[in-house]
Each structure stands twice: as structure tokens, then as C-alpha cells.
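Novice: sequence unknown, structure follows:
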């Protein structure tokens, strides 16, 4: 017997305070989020902000991984992360760029040079 997918108790637009767009266009799906300073327990952050910080306590995760763990759309998670970055709780590192193809002739010349040394 399959279960029906669980719906969030709080809609994503309420999690973000009704803001549809993040103030930081540099946050991409693969941006790596790192917790810098945990928020104060009695601070003014909402429960979703706190959940994101708790999620990052053991280590860094990509923005899309955070969204999956929190059960939020990526767009809502971008807004939460932008809030936390602005307040100094998170650091965002750009995604690792894809590796470039190696120049085969350079590698072959390197091998010829290494063989000449031995």
C-alpha cells in the first residue's frame, strides 16, 4: 500500500515571508552553503531559518541538497539562505566549475620528458 506524498504544513510562500525572488542572484542550485555562526537560540529567526542552520552544522551542503532535506522548493531555500548570508550566519561558495579537457599533446610531451630523465 503506497502512501500519499506528505504536504508541508506551511506553504513555501509563507516560509519566505511572501517574497518571490531572492535578493542575491549569485546563489545557484549548486552553490555550497557553509555555516559560519549559529544563530542565537532566542533570536529573531524563523523556524525554517533555524532548520537550515541546524542542517549545516555537521558540514557544507549544496543549496539544492538543503532544499531536498528541508522539503522546500529550491527558490524558497535560496531566499532563506540569502537571509542567513546577509545576517552573517552562512557563507556561500560558488559551485566547483566543470573540469576542462586536458591537452593531449602537453601530456605526451610531459611523458617524453619524464622518460628522458630516467
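Specialist: Cool, the structure landed. For clarity, every value in this text was computed on a predicted model and none was experimentally measured.
Novice: use CA for all of it now, contacts and neighbours both
Specialist: Will do.
Novice: and the helices in this protein?
Specialist: 12-15, 47-55, 63-70, 74-86, 104-117 (DSSP state H).
Novice: second one coming, line it up with the first:
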């Protein structure tokens, strides 16, 4: 194992290189040191569904968005995806994806919706039984 603890050969003059994994970019570099999404008030849990907003303003490469933002936009352009799927598709940690999605939400590029939890689905069979029970009174 070398001095930086990676186990791989160290490239001279580069502290951001792991011999086995290749070049490294620390998550805080992608998010500007932020660990939480902006003040959007939207929960970005793993199953939240993210879609590209069709009415979103068009941005060019000078919009201040990083390559990771653009990667998420391109993934959403193809289809609606969960936060977890976006993390896997962009090969980014979910914490980083949440912060970047917060940026995209504030800019109006994406929309986020949460699927209805199974416990909150209305079962038609139960509703029919309740109606029949009320009629029987």
C-alpha cells in the first residue's frame, strides 16, 4: 500500500488520483461544499420521481451549471427517473445528486413528485364494504 492508502501506484504530482479507481473528484467539489439541497422544501428521498420540466427555460453552457448538472438533465430528458436511478445513471453518490437536483429545482429545470405510499392507497374493496355496512344500518 502506498502513502495515500489507495493500494495502487501513485501518479507523481497528483493527489487526486487513485491507481485502481482512476481520477477522483471529491463530492464537496461537485456541490460547492453544500450537503443539503437548497430551500426548495421538496423531499428528495430515493423513490422521489424526477422529470424534466417541459416548460423549463433553455440554458446554454454558460448558465453556471456543472457537468454533473447536465448529466442529470440528460438522464431526465430520456424518461422520468427516481433519485436512486439518477445516482446510478450519473455514477454519483445520492447525497451529491440530491444537492444538484435542488439546484435544478430552483432553476425550474426539473419537477419532483413522490409516489403514493402503499399504505395510503384507497382500496376499492374496502370502500365497497364500508358503503354496504352503512347501508345495512
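Specialist: Received it, and whenever you're ready, just let me know what you need. Predicted model only: the values in this text are computed from it and were never measured.
Novice: sorry, back to before: could you dump the helices of structure 1 to JSON lines with distance to residue 40 of structure 1?
Specialist: Output for the helices of structure 1, formatted as JSON lines (distance: least, Cα to Cα, whole Å):
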{"stretch": "helix 12-15", "distance to residue 40 of structure 1": "19"}
{"stretch": "helix 47-55", "distance to residue 40 of structure 1": "9"}
{"stretch": "helix 63-70", "distance to residue 40 of structure 1": "20"}
{"stretch": "helix 74-86", "distance to residue 40 of structure 1": "12"}
{"stretch": "helix 104-117", "distance to residue 40 of structure 1": "53"}
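Novice: counting neighbours, what do you get for the nearest residue to residue 53 of structure 2 once chain neighbours are set aside?
Specialist: Residue nearest to residue 53 of structure 2 in three dimensions, not counting chain neighbours: residue 110, with 4.7 Å by Cα to Cα, 6 or more residues apart in numbering. Using other Cα atoms under 10 Å, residue 110 of structure 2 has 23 neighbouring residues.
Novice: return the residue of structure 2 aligned against residue 34 of structure 1.
Specialist: Applying TM-score structural alignment, one finds that residue 34 of structure 1 aligns to residue 51 in structure 2.
Novice: number of nearby residues for that match?
Specialist: With other Cα under 10 Å as criterion, residue 51 of structure 2 counts 21.
Novice: count of residues packed around residue 83 of structure 2?
Specialist: 23.
Novice: equivalent analysis for residue 92 of structure 1, please.
Specialist: Residue 92 of structure 1, neighbours per other Cα under 10 Å, totals 20.
Novice: that one contacts residue 32, correct?
Specialist: Yes: between residue 92 of structure 1 and residue 32 there is a contact under Cα atoms under 8 Å: 5.7 Å.
Novice: please tell me how far residue 68 of structure 1 sits from residue 28 of structure 1.
Specialist: Going from residue 68 of structure 1 to residue 28 of structure 1 by Cα to Cα, to the nearest Å gives 15 Å.
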